[in-house]
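# Here is the input, now give the coordinates:
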Amino acid sequence: MNPVQTFWQDFVRLLPQLTEGEDPSASAMDALLNALQEIDERLYFFIGSTDTGMDLILSAEGYSDLMPLLNQIKASSPVVPGWQTVITYEADLLFGQRNLRVFPETENGDVLYKMGRKGDALWLSRPVNFSVVLPDMQAAKQFATQLKQDGYRFEVSSYDGAKDMQAQAEITLELIPGIENIDNAEKMLAALALSFGGRNDGWGCGEVSAADKSV
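As a prediction, this is how the structure comes out:
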């Protein structure tokens, strides 16, 4: 029996202990978590109640690569009257809380947290635009030459947002907007721009919902 089948078998077996009294049995919760983490140790679960029944919430805990796996687990779920399986990228978002590993208290972490709270499917890849500002158009053209050699998509234009910077380059990267990916992209672009007198000037991307792409 594979770990997914074992998890669901344990879930059905432990149901009486998960629903008895006001609080589920701690030993049953631990046993179910152990079964879930036999599938992948990064997974976590929560149990919640609604007006229509009970939810088994399976969380990827902010690891985007776990979302396809959660879909597979959900697809294998047994029919249990009064229960439904809910999968989520990061469960704390459902409860109005902030996971500081996924959304650290940094400028980029703040942006990603706001996106997640609005319902953005942060586990899905999309074009992300990074802005680099440079002293003048000559520096921007030199920077653009380097970007072209490295195979990046970009546009160069004039800039009037700061006295010491008169040009900007908008670089588009296809990536999953997690904190590590965003931070690493900015570090890479900052290092590349430094020799041309440039610096990072923010990033942005369009919102993507889970319905826009298959997970």
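
# alpha carbons only for contacts and neighbour counts from here, please
Noted.

# Now whatever helix or strand L58 lives in: buried residues?
Using DSSP states H and E, L58 falls within strand 53-59. Buried residues in strand 53-59, defined by neighbour count with 16 or more other CA atoms under 10 Å: M54, D55, L56, I57, L58, S59.

# Please, where are all the strands along the chain?
For the chain, strands defined by DSSP state E occupy the ranges 44-50, 53-59, 83-88, 126-134, 153-162, 165-175, 199-205.

# Format the ones you listed as CSV; extra columns: distance to Q17.
CSV is the format used below for the strands of the chain (distance: least, CA to CA, whole Å):
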stretch, distance to Q17
strand 44-50, 12
strand 53-59, 14
strand 83-88, 14
strand 126-134, 43
strand 153-162, 56
strand 165-175, 43
strand 199-205, 45
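
# for the ones you listed, which one sits closest to M115?
Closest approach to M115 among these (CA to CA): strand 199-205, 10.1 Å.

# Which elements pack onto that closest one?
Under the contact definition 3 or more CA pairs under 8 Å, 6 or more residues apart in numbering; DSSP states H and E, strand 199-205 sits against strand 126-134, helix 179-194.

# by contact count, what packs against the first one?
So the one you mean is strand 126-134. Short answer (3+ CA pairs under 8 Å, 6+ apart): strand 126-134 packs on strand 165-175, helix 179-194, strand 199-205.

# Proceed likewise with the subsequent sequence, for comparison:
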Amino acid sequence: MTRDFEQFPDNDNGDILWQMQEDGSDLTEPHEVEYSIAFEKQDQAEKCAIYLLLEEQKISMYLDEETDPNFWILSVHINMELDYADINDLEEWFTKIAHQFGGEYDGWGCMTYVYDDEDEDLE
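As a prediction, this is how the structure comes out:
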């Protein structure tokens, strides 16, 4: 299949989405996407968490002991189809919110599941 650069632009998000599609992930099916914001201080993360809860977002928060024990990570979990424009819009929103509360937007990720017809036959 030839890459459609309008649907999958030549940048990090476009590359990730293109690779996911090439690997067999159905981007039109909802995925739980996790957007992360990093904070140096717990109180900054907590204030941002309250703001996001008031915006009706599903969140989790933890101290990043594995990578850097000085950072608090606030994750926002959104069930959505994997659409390039929607991901970029949310990244812009989370970047703005991160700066508003003294944090830094740290990217997104999600699990992918590839099912083939043979898996269904085994059940």
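
# Could you single out the most deeply buried of the helices and strands packed on strand 126-134 of the first structure?
A comparison of those by mean neighbour count, using mean count of other CA atoms under 10 Å, puts strand 165-175 on top with a mean of 20.

# relative to helix 179-194, how tilted is that strand?
If you take axes from the mean of the first three to the mean of the last three CA atoms, to 10 degrees, strand 165-175 of the first structure sits at 140 degrees to helix 179-194.

# relative to strand 126-134, how tilted is strand 165-175 of the first structure?
Here strand 165-175 of the first structure runs at 160 degrees with respect to strand 126-134, directions being taken by the same axes, to 10 degrees.

# Kindly provide the distance from the corresponding residue of the first structure for L53 of the second structure to T106 of the first structure.
Aligned counterpart of L53 of the second structure in the first structure: K148 (TM-score structural alignment). Distance from K148 of the first structure to T106 of the first structure, counting by CA to CA, to the nearest Å: 31 Å.

# With Y113 of the first structure instead?
Applying CA to CA to Y113 of the first structure and T106 of the first structure gives a distance of 10 Å.

# more crowded one of these two?
Per other CA atoms under 10 Å, whichever of Y113 of the first structure and T106 has more neighbours is Y113, with 24 against 11.

# pretty sure the more buried one contacts F103?
Yes: Y113 of the first structure is within contact range of F103, at 5.7 Å (criterion: CA atoms under 8 Å).

# which ones are touching the counterpart of D183 of the first structure in the second structure?
In the second structure, D183 of the first structure lines up with N88, judged by TM-score structural alignment. Contacts of N88 of the second structure were listed using CA atoms under 8 Å, 6 or more residues apart in numbering, and none were found.

# swap in D10 of the first structure?
Counting by CA under 8 Å, 6+ apart, D10 of the first structure has contacts L32, A35.

# what does it align to in the second structure?
In the second structure, D10 of the first structure lands on no residue (TM-score structural alignment).

# How much space separates D10 of the first structure from M165 of the first structure?
61 Å.

# So what touches stretch 7-19 of the second structure?
Contacts with stretch 7-19 of the second structure, where a contact means CA under 8 Å, 6+ apart, come from R3, F5, L27, L82, Y84.

# Repeat that for stretch 35-49 of the second structure.
With CA under 8 Å, 6+ apart, stretch 35-49 of the second structure has contacts from 59, 61, 70-77, 91, 94, 97-98, 101-109.

# 6 Å instead?
71-76, 101, 103-108 (CA atoms under 6 Å, 6 or more residues apart in numbering).

# can you redo those residues as JSON lines with distance to E40 of the second structure?
Below are the contacts of stretch 35-49 of the second structure laid out as JSON lines (distance: CA to CA, whole Å):
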{"residue": "F71", "distance to E40 of the second structure": "5"}
{"residue": "W72", "distance to E40 of the second structure": "6"}
{"residue": "I73", "distance to E40 of the second structure": "9"}
{"residue": "L74", "distance to E40 of the second structure": "11"}
{"residue": "S75", "distance to E40 of the second structure": "15"}
{"residue": "V76", "distance to E40 of the second structure": "17"}
{"residue": "F101", "distance to E40 of the second structure": "11"}
{"residue": "G103", "distance to E40 of the second structure": "7"}
{"residue": "E104", "distance to E40 of the second structure": "9"}
{"residue": "Y105", "distance to E40 of the second structure": "12"}
{"residue": "D106", "distance to E40 of the second structure": "13"}
{"residue": "G107", "distance to E40 of the second structure": "16"}
{"residue": "W108", "distance to E40 of the second structure": "19"}
